[in-house]
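Participant: Mind folding the following:
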Amino acid sequence: MAHPLESLVVRHTLRLPVADAVFDPAGQGEAPARQFDAALMSVGFKLSAGLLDRLSRLPGEVVAETAARTLATVRAMTGDHVGHNVYFIDFPLNVPDTLDFWVRCIAEAVADDTTRETTLAQLGTGTVDLLTLATYGRYRHTYADMLAVHDELIAASGDRLTVLHPGGTPEDEVHALYLALAGSSTPLGEEGLADLRLLAEHCVAGEQPAAIPVRENRAVVNLARLDAGADLLVDTVTDVLRLACALCDGDVSLAAPTRFRSMPRAVRRALLAALDAVVAQTPAKLSDVTAHREAFKRLGERLHPHEYPRWPHAAQVFAVARGEQRARTLDSRLEELLAAGDVVGAAQLLTAAPGRLFRALDRLLRTGRTQDERDAVTAAAEQVAARVSGRVLLSLREHLHNRAGERAEDGGSRVFVNRTGRAWVAADDRRPVLEPERKRLADLLDAETRRRLPDPGHLLIDPDVLDVALPLSGKATTAGLGVLPRGSRSAVDGELLRFFVYWKQARHTTDFDLSALMLDEAYDTLGWLSYTALTGVGGEHSGDITEAPDGASEFINLRLGAVPGAFIVPQVNIYSGEGFEEVEESFFGFMLREAEQQGRPFEPRTVRMKSDLRGPGRVALPLVFVRGDDGRWHARWLHLYLKGNPAANRVEGNRVSVAALVRGVVEHEYLTVRHLVDLLADRATATTLWDGATVPKGPVTWIGLEQPDGLHPDSVVVTPGNLRALIPA
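Facilitator: Take a look at the predicted model:
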């Protein structure tokens, strides 16, 4: 019988759980296992040799059932679970000139008795609304009709083949995934948190992580523990607030307000008891209430603390929220000291909150006017470095690297990205961090990080992973296939580059527009492809679709050798209707093909990346393609959202802001896997760059984009799916 969470294991780990208990000595599964392998290859996946062997020893009906479930999972991973139709049935062939196409649509409307009068009236004003034309923006043929005019895809050596590896028993794999996600040292993305919620419910009675350092993860685990009647894992009042948000299906990161619902009496008692215990043990933690005053006030209206006099410390939480009781915050004391010019006192104050101190180091060093003050700040950091999370250590290391060599007169700009991916640019008027302090802190951070890293034994490295940015936050990426953290670089090998977007509206007519902006080396606009420019700059647009009750797709096809300039910036603009977080489904991706490959507009074997579009803005910037000095292209991952306009967003209207954001990300130097590999190499017994073919016979620590076949079973495997495991606690 299939495990209900098997698909989560496949998505996160590319491992297929196999139950040893159902092995068939007669080996009746060999034929269906090979059929399964062939079916997987048609969508760009493949069974490893070890997995093929294990499936071959299962009963045939078990293999068939496993194949059906797994194929559904991997097809959804690539975006092949929906039909991708195109407006122009021959795309990318025979795409018309934009103006010629519009004139044809108008002529057809004039020729139609039902639309002639309204169209002529519009023509009389000198302006025609394309959305009123019957032949514009809606598919004129079925999905089957479109498939019939396209030849079968010719296989090429460059087609993607993602290998599935054998896993343990379903229960063991599910529990291992739970421990990995719950114990992650970096925040998870939206999909990761949703998966953790399911896993926590299933695994609440089993082994638990030794620690759950990320507060959002703790809230999701606490939700399962509350339902099961287990003790809650809380040590701050904010932990209880996050749990209340989880109970009401709200935002456990507290970035967005939650509408609290009425709660059963047993739940109210549990939350109030937890608040009371936290404050009773450490009254100073009442100061945390101020940061989320309004949320606590709304929560108090649902918990009715006045009905429970036995928990007086919980009542204090809501008294602070209402302003009836004062609880002085660390930030207020910090600002008071800095206003008085007491930088040394401010640094000593923050040693009680090491993470807060490290986040404030840049400001403290810039504020210090004398060498003694700056030395005191650096000494305070050295004093508490061992108590700072690995994620904060590495974040500061990246920050300091980008501050190297700056001068006050340089000016420039800064790119800000919040936890939801909303991005904006501002002028940079900060004073520089002086080189002696910057180097002293960088050495401290490297030494402390190296101290926490494990002994990797034989370190085997895929060179292609070295330019992948460290996932210092799960919010810096999105769920999907082949997705890398913001700032990562990956090679683009192929002659044809094709973007795609798919969306399905939930309640209202919704129009997404796929566009591609071309920039030169100075980030100036050279041209674009969109519904207003169907051809040019080395490519073609598949045609504008203006509604998606049953789902809709748009494509852009580019011949990389003919694209001008240095940057290709694909973007998805919301012209009208629902946002990225409101539609039933939306995702973006890109494919790579050789020049001779034809096939359908969407071919899962050629998909290199597919990521969900779930952000707060009205313009999505998933990634940018950059031409190197050698003429070769690579992808630089953005995962950004612009606020945009409420409606009618177009590539023409956001060129300046998009170029500024692209410049900020491209010119920012992200901390990559290469940095941690250099630190790990100091502790490794051997370090080998993989040649793409052979693997050692003994156990290794593998770090790469994908797990190669044939690794020793005792090897430690780190790929983008669990890259967070590299971040020390």
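
Participant: from here on, contacts and neighbour counts on C-alpha atoms
Facilitator: Fine.

Participant: In the stretch 51-200 of the chain, what residue spans correspond to helices?
Facilitator: Along the stretch 51-200 of the chain, counting by DSSP state H, counting those that start in this stretch, helices occupy 60-78, 98-111, 116-125, 143-148, 170-182, 190-203.

Participant: Equivalent analysis for the stretch 401-550 of the chain, please.
Facilitator: Under the criterion DSSP H, counting those that start in this stretch, the stretch 401-550 of the chain carries helices at the ranges 435-452.

Participant: Equivalent analysis for the stretch 551-700 of the chain, please.
Facilitator: For the stretch 551-700 of the chain, the helices defined by DSSP H, counting those that start in this stretch cover 655-667, 673-681.

Participant: Another sequence for comparison is provided below:
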Amino acid sequence: MFQRLEPVVIRHTYRIPAPAGPAGPAGQGGTAARQFDSALMSVGFKLSADLLEHLSGLTEEMVVDTAARTLDTVREMVGDHVQHNVYFVDFPANVPDTFDFWMRCIAESLADDGSRESTLVQLRAGLVDLLTLPSYGNYQHTYDEMLAAHDELIATLGDRVTVLHLGGVLDDEVTALYLALAGSTTPLGEEGLRDLGALVGHCVNGPQPEAIPVRENRVLVNLAHLDADADLLLDTVTDVLRLACALSDGDVTLVEPTRFRSLSRPVRRALLAGLDALVAAAPAKLADVTAHREAFKRLGERLHPHEYPRWPHAADVFAVARGEKEARSFDSRIEELLGANDVTGTAQLLTAAPGKLLRSLDRLLRACRTQDERDAVVTAAEQVAPQASGRVLLSVREHFHNRKDEAGELRVFVNRLGRAWVTTDTRQPVLPPERKRLIAAMDAETRRRLPEPGHLLIDPDVLDVALPLSGRATAAGLGVLPRGSLSPVDGELLRFFVYWKQTSRTTDFDLSALLLNASYGTVCWLSYTALTQVEGEHSGDITDAPDGASEFINLRLGAVRGTFIVPQVNIFSGEGFEEVKESFFGFMLRDAEQQGRPFEARTVRMKSELRGPGRVALPLAFLRGHDGSWRVKWLHLYLKGNPASNRVEGNRVSVATLLRGIVERDYLTVRYLTELMGGRTTSTTLWDDKTIPDGPVTYIGLERPEGLHPDSVIITPENLRDLIPR
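Facilitator: Down below sits the predicted model:
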């Protein structure tokens, strides 16, 4: 029953659930396991020593079955489950000059009886549409012909090797992953929510998290509880509204309106009973209705509360929504006090809602007119800090660390979907004494909540990884880190790739790379309008993807003129990132002597899904340091762009401005938390020499090393959210 969940476990944990079965004849399982390991290495993965030993003790048939399932999973993780062709068969060799290539396409069109006349008409008018030329935008050779044009990749020590470890039995792995996702203290990304939805139906009758603090997670759990006829987990009336939205395939975040469907009688009874119990226990919760008055009115039309007189408190919810009963909201009381310039009274009222108080601090401090008021606001924040969630503490700490003393700086906004925009910060400054007090208060409370890690073992490369305060700040994929993270780049050749497959109409994605100097000015770019530069080559423009299409950009890092490299994916025409059947972006790193195909799975360092709003995707950027080394800055951003014809030339200024705002912002990182842990450890070791200690450790790194003591606590990007204190 759980077998189809095995890929979910592998993607999230890099563990293969231990196959259970009879031991095989001596040597039989071992041969198959070694062949499995060899096949994995061709796509940049390998088996840990424990996993190889375990598989060697099974029958050959079981090992082969496990290998087939796992290879399909990891190939998709790295983007090797599709065929990556290129327009120019020899890419990156023999890429022509852009103008020469366009002239060649025109000449070929003139030689074609079917297109000659239309091309002549365009030439007489002085403007030729490239998309009308038969040889432009479509592959001119087969995938096999492209493969034959390239030498085999020469393996090097610099190739990526991702180790897969031995897990427990599948049932235990599924339960553990469910508990981790459902009980996450930070919101999950799209992939996490989708996987939680797949897991919860299998785990609804098993162990449950102590708490489910994230509302969207609670919705998925409640959906399963409805199916299992179990009690709903409800804290506010808004939980019921979110659940109703989910039942109608609507927006559970309540940002977009939902068209509610007709609900079955058992479901209506469950929702009304839940509302009735909530309001009966705490009538003040009726105040939450006013924030979503229209949605509750529409929901009431589907629930028919008048048919159930035994739940009068549920009927009160809809009476408030219709304005027939008054339930003054908490926010209205706050606005009334602020309107009367009573900042001290506002802060005192907000102590009843610690999270809201902490998130309102900037506004309150700007409204203060006297030092006494400022002191009262900061004192209230210090008092409620122990009652706020760890994620709120860290978010407030990061906010005030980046709060400038003067107005006029850039202010970057990123919504929950990754849509980004920049404006000048016109707010009045928050004075340094209050900023310092608040930062110290957040630090002290966070330090108090952190566990005692014992021997702390830290991979230095993880120190500049941003804390995942929201899963929506990280795209799904392999080797992906949260927005704002920095990670080192180790290689001489950098190659970007994008793949997309349209759903129903012609769709043209364009991969481009913008190169900027230290002042964020444009140096040059690579795109379909600039196929070659000193720095590298573009693989050619593909304008239709019914069977899938790929584009690549190859860069020699030593030749780059500039400080920043900003790859981007522009939608020129057709379906959006959320409409296409599949789309993803990634990059590879190679040594100078490595050849191989345009796409080689074991050189892929990162592959992320492209699923977001807007028509321009900015997955990441590359920054050159003062010593000449390069690092990745993770962005996961989308620009609105134009409805059609987006090009790198047209968004250079907006991309540069946005990049500046992100690069110059300080994100809270793993380094921050490990420094706070410093006073609570028995010892702290930077894992420079890769020596494995004998006893248990708390290990924090980009990848789980082999040989750690079985009682060790292991934190990698896959479960980095576990670092966020509750």
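
Participant: Can I get the helices of the stretch 551-700 of the first structure in TSV including mean neighbour count and distance to Leu350 of the first structure?
Facilitator: Below are the helices of the stretch 551-700 of the first structure laid out as TSV (neighbours: other CA atoms under 10 Å; distance: least, CA to CA, whole Å):
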stretch	mean neighbour count	distance to Leu350 of the first structure
helix 655-667	18	31
helix 673-681	18	28
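
Participant: In the second structure, what residue corresponds to Tyr502 of the first structure?
Facilitator: Alignment note (TM-score structural alignment): Tyr502 of the first structure maps to Tyr499 of the second structure.

Participant: Tell me how many other residues surround that match.
Facilitator: Neighbours of Tyr499 of the second structure under the rule other CA atoms under 10 Å: 24.

Participant: Apart from its chain neighbours, what residue comes closest to it?
Facilitator: The shortest distance from Tyr499 of the second structure to any non-neighbouring residue, by CA to CA, 6 or more residues apart in numbering, is to Ser550 (4.4 Å).

Participant: where's Leu234 of the second structure relative to Lys356 of the second structure, distance?
Facilitator: Leu234 of the second structure sits 20 Å away from Lys356 of the second structure, taking CA to CA, to the nearest Å as the criterion.

Participant: For the two, indicate the residue with more neighbours.
Facilitator: Applying other CA under 10 Å to Leu234 of the second structure and Lys356 shows that Leu234 carries more neighbours, namely 19 against 14.

Participant: Would you confirm that the more buried one contacts Gly274?
Facilitator: Yes. The criterion here is CA atoms under 8 Å, and Leu234 of the second structure meets it with Gly274 at 7.2 Å.

Participant: which neighbours do those two share?
Facilitator: Val240 (CA atoms under 8 Å, 6 or more residues apart in numbering).

Participant: Can you show me the helices along the stretch 201-350 of the first structure?
Facilitator: Under the criterion DSSP H, counting those that start in this stretch, helices of the stretch 201-350 of the first structure are mapped to 215-228, 237-247, 265-281, 293-303, 312-321, 330-339, 343-350.

Participant: Looking at the ones you listed, which is nearest to Ala33 of the first structure?
Facilitator: Of all those, it is helix 215-228 that lies closest to Ala33 of the first structure, at 37.3 Å by CA to CA.

Participant: Tell me the helices and strands packed up against that closest one.
Facilitator: Judged by 3 or more CA pairs under 8 Å, 6 or more residues apart in numbering; DSSP states H and E, helix 215-228 of the first structure is in contact with helix 170-182, helix 190-203, helix 237-247.

Participant: again, 6 Å this time
Facilitator: helix 190-203 (3 or more CA pairs under 6 Å, 6 or more residues apart in numbering; DSSP states H and E).

Participant: Sounds good, over and out.
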